[in-house]
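**Student:** Have a look at this fold, sequence not included:
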């Protein structure tokens, strides 16, 4: 079986790193096409032995990318095309359809109630999404919450399949040596109370709320791992609150497990999440977690993530919760059941089973044009 994964870009991001993790767990030949930005994750995939093709797409309206992608799909003679992220889903479904591939899967990584991939949902965005979704065989939702949103949009329930994101829990296990090393590198004392957040620095992540909360907690430090267009404004906010020396902007990091080991508490103040991968990674590191929205936890039965707490949208409330965590005795840093529940091995098994079902009984698309010759299987 040969599969092609098409993704919008391969910079450091949750969907991009999730793809790299998954490809290592799929028992089939996989290649990757990135429409734009062959960044650090592309380098990692190549190091893992996967072929990565950069389509050099110039923007959302670069229609010349479509025939280039059709050609890649035809030449690769793929049994299945799997798309990731909005632009890749739109172009990838059309290209796979034109190339005659009968089995088309798309993963919806970032659909919120009012945003998709951090951008506001518009009527046009939704219409284009639904028009191209009809070309597919299945749409994978990364959480039950996203599955419900897709069904509410009008995606037929039988085409929606839940395959939650996964983490390699062993990689995130608390490492006291890494904690000491990173704190020393940043000039953070061993007994300092350190709060952290991970994610793109965009308005929807609400890191401004976290900076305000930490600024009102004398002596506390904040580590923010991630980059994005809000970094200058967030840096100016920290300086204006006279907390610039206590807020550390770490940029996009490949060593997130080490960053998590350096923390005492993790905070996710996002107003929208499709899953909440950073929260699950923090739980795998044994950290107490304060979160605003996290479908990964909200979809679980109660009691699977002790030490986690849902917070409101108030900096004052967050400051008070952080003050309580600073007074509490440190725990043993053992991951809760939620971390084991969301294993990358389980995600790989679920996705493989879906592929096998779809390939055994591909849906009938009357307008499909099949390959002129039988596709090779491996």
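**Tutor:** Yep, that arrived. Here the structure is a predicted model, which means the values were calculated and not measured.

**Student:** CA only for contacts and neighbour counts going forward, please
**Tutor:** Will do.

**Student:** and the closest residue to residue 162 other than its chain neighbours, how many neighbours does it have?
**Tutor:** Excluding the flanking residues, the one nearest residue 162 by Cα to Cα, 6 or more residues apart in numbering is residue 141, at 4.8 Å. For residue 141, the count of nearby residues is 26 (other Cα atoms under 10 Å).

**Student:** I'd like to check which residues are in contact with residue 141.
**Tutor:** Each residue near residue 141 by Cα atoms under 8 Å, 6 or more residues apart in numbering is listed here: 107, 108, 109, 147, 160, 161, 162, 163, 164.

**Student:** Inside strands: which ones of the residues you listed?
**Tutor:** Here DSSP state E is the test, and those give 107, 108, 160, 161, 162 as lying in strands.

**Student:** Verify the stated contact: the last one with residue 145.
**Tutor:** No: counting by Cα atoms under 8 Å, residue 162 sits too far from residue 145 to count as a contact (9.5 Å).

**Student:** out of the ones in strands among the contacts of residue 141, which is most surrounded?
**Tutor:** residue 108 leads the ones in strands among the contacts of residue 141 on contacts (other Cα under 10 Å) with 25 neighbours.

**Student:** Distance-wise, check that one relative to residue 331.
**Tutor:** 35 Å (Cα to Cα, to the nearest Å).

**Student:** likewise residue 166?
**Tutor:** On the measure of Cα to Cα, residue 166 and residue 331 end up 24 Å apart.

**Student:** try residue 95
**Tutor:** 51 Å.

**Student:** Which of these two has more residues huddled nearby?
**Tutor:** Counted by other Cα under 10 Å, residue 95 and residue 331 do not tie: residue 95 has more neighbours, with 24 against 11.

**Student:** Which single one of the contacts of residue 141 is nearest to residue 203?
**Tutor:** Each of these was scored against residue 203 by Cα to Cα, and residue 109 proved nearest at 18.3 Å.

**Student:** another one to put next to it:
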């Protein structure tokens, strides 16, 4: 197949990682082109067309550049990722002689921009609930299994790890509040974002600077996950986050707010309501006090992740959607 992937924006997150890995894997069997911001060119082995889709989704010049590129490519499938890319390509879709697929990467209230596509993929059941489309599929994210270092052991006293962009949706302020009165453990928060100073101030106000560390950007996430006794997600909403998959493939148990794919994959006793610092506090405290039991409870979860949350399985499912779209099903 001749496949074109489109992503808007210029951020560093799960969506961008998904598109890069999907493109590089698809090109083993298909002709693949990626249309995206110039910054991603060096990460891709595919053909690449640089268009700055981080600009307004109504920017006439950018939309014309996008239309001209997609028309010239004459792909069998145009596959767009995220709401903004869906809105931009959706506005010109009727002028393009191609089949189309879109991926919804997290739960959104407004999904009107996906209506014109031949099929829509949601990365979690939670995201799919708000999507009204006659041809929708749920395909969980998958990644290349991380290379584990057998020389790395869990740190004592235990470390609880959280990874993500420092933005409101990740709920790191909630996590910091929930950390109060957690004894004999360290919380490491990895990531960069505009809330960094706000979070640092909150840590100081709550006198938690000795037990919470903001580590900033790190390129050794796998090592950190192997060192941690527990991974925590405090997000207000998610799709199927890569950090969850990485943690499970690193055999690090986790607790989370009951959002996105976590509500489907994790044992119910390790989930709590979003935006509830008290509930998250009790969940973390229980897990740290019962780490041996937590590890036993996660044995089947780790096994399931090794089977279903890896890149090859995800790509096979996406190719199936492509074939069904091209066959007119």
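**Tutor:** Here it is on my side, so go on. These figures come from a predicted structure and were not determined experimentally.

**Student:** TM value for the aligned chains?
**Tutor:** The TM-score (TM-score structural alignment, normalised by the length of the second structure) is 0.86; 320 aligned residues with a Cα RMSD of 2.6 Å.

**Student:** if we can go back for a sec, just to confirm, what residue in the second structure is aligned with the residue nearest to residue 162 of the first structure?
**Tutor:** Aligned counterpart of residue 141 of the first structure in the second structure: residue 122 (TM-score structural alignment).

**Student:** The first structure: which residue goes with residue 179 of the second structure?
**Tutor:** So, by TM-score structural alignment, residue 179 of the second structure is matched to residue 214.

**Student:** Please tell me how far the match of residue 141 of the first structure sits from residue 259 of the second structure.
**Tutor:** Taking Cα to Cα, one finds residue 122 of the second structure at 14 Å from residue 259 of the second structure.

**Student:** Over to residue 43 of the second structure?
**Tutor:** As defined by Cα to Cα, residue 43 of the second structure lies at a distance of 30 Å from residue 259 of the second structure.

**Student:** same deal with residue 78 of the second structure?
**Tutor:** Noted for residue 78 of the second structure: a distance of 29 Å to residue 259 of the second structure, by Cα to Cα.

**Student:** go on, residue 100 of the second structure?
**Tutor:** Distance of residue 100 of the second structure to residue 259 of the second structure, computed by Cα to Cα: 28 Å.

**Student:** go on, residue 103 of the second structure?
**Tutor:** From residue 103 of the second structure across to residue 259 of the second structure, the span is 18 Å (Cα to Cα).

**Student:** same thing with residue 52 of the second structure?
**Tutor:** According to Cα to Cα, residue 52 of the second structure and residue 259 of the second structure sit 31 Å apart.

**Student:** Between the two, which has more neighbouring residues?
**Tutor:** Set residue 52 of the second structure next to residue 259 and count neighbours by other Cα under 10 Å: residue 259 wins out with 26 against 19.

**Student:** Quick one: the strands in the stretch 51-200 of the first structure, in order.
**Tutor:** 52-54, 80-84, 103-108, 115-116, 119-120, 138-141, 160-162, 194-198 (DSSP state E, counting those that start in this stretch).

**Student:** Could I get these in TSV, plus columns for distance to residue 251 of the first structure?
**Tutor:** Below are the strands of the stretch 51-200 of the first structure laid out as TSV (distance: least, Cα to Cα, whole Å):
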stretch	distance to residue 251 of the first structure
strand 52-54	24
strand 80-84	24
strand 103-108	26
strand 115-116	23
strand 119-120	21
strand 138-141	29
strand 160-162	32
strand 194-198	10
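
**Student:** Quick one, which of the ones you listed gets closest to residue 17 of the first structure.
**Tutor:** Of all the strands of the stretch 51-200 of the first structure, strand 80-84 comes closest under Cα to Cα, at 11.6 Å.

**Student:** matching residues in the second structure for that closest one?
**Tutor:** Counting by TM-score structural alignment, strand 80-84 of the first structure corresponds to 77-81 in the second structure.

**Student:** ok, and what's touching that stretch?
**Tutor:** Residues from elsewhere that reach stretch 77-81 of the second structure, judged by Cα under 8 Å, 6+ apart: 1-8, 15, 19, 86, 89, 98-105, 322, 326.

**Student:** Kindly recompute the last result at 7 Å.
**Tutor:** The contact list for stretch 77-81 of the second structure (Cα atoms under 7 Å, 6 or more residues apart in numbering) reads 2-7, 86, 98-104.

**Student:** and those residues, which two are the farthest apart?
**Tutor:** 2 and 104 (21.6 Å).

**Student:** How many residues are close by residue 205 of the second structure?
**Tutor:** 10.

**Student:** Quick check: it vs residue 145 of the second structure, distance?
**Tutor:** 39 Å.

**Student:** same check, this time on residue 311 of the second structure
**Tutor:** 8 Å.

**Student:** Just want to know which of those two has more residues nearby.
**Tutor:** More crowded of residue 311 of the second structure and residue 145, by other Cα under 10 Å: residue 311, with 19 against 15.

**Student:** The aligned residue in the first structure for the more buried one: what's it in contact with?
**Tutor:** Using TM-score structural alignment, the partner of residue 311 of the second structure in the first structure is residue 344. Contacts for residue 344 of the first structure were tallied using Cα under 7 Å, 6+ apart; they are 22, 166, 167, 168.

**Student:** Can you match the residues you listed up with the second structure and say which hold?
**Tutor:** Retained in the second structure by both residues aligned by TM-score structural alignment, their matches' Cα atoms under 7 Å are the following of these: 166, 167, 168.

**Student:** Put together a markdown table for these, with distance to residue 268 of the first structure on each row.
**Tutor:** Formatted as a markdown table, those follow (distance: Cα to Cα, whole Å):
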| residue | distance to residue 268 of the first structure |
| --- | --- |
| 166 | 18 |
| 167 | 17 |
| 168 | 20 |
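
**Student:** Can you tell me which of these is closest to residue 350 of the first structure?
**Tutor:** The shortest approach to residue 350 of the first structure among those belongs to residue 166, at 10.9 Å (Cα to Cα).

**Student:** May I have the residues that are in contact with the closest one?
**Tutor:** By Cα under 7 Å, 6+ apart, the neighbours of residue 166 of the first structure are 342, 343, 344, 347.

**Student:** Could you count how many residues lie near whichever residue in the first structure pairs up with residue 97 of the second structure?
**Tutor:** Residue-level alignment of residue 97 of the second structure against the first structure, with TM-score structural alignment as criterion, gives residue 101. Using other Cα under 10 Å, residue 101 of the first structure has 22 neighbouring residues.

**Student:** The one 5 residues further on now?
**Tutor:** Burial measure for residue 106 of the first structure: 27 neighbouring residues, criterion other Cα under 10 Å.
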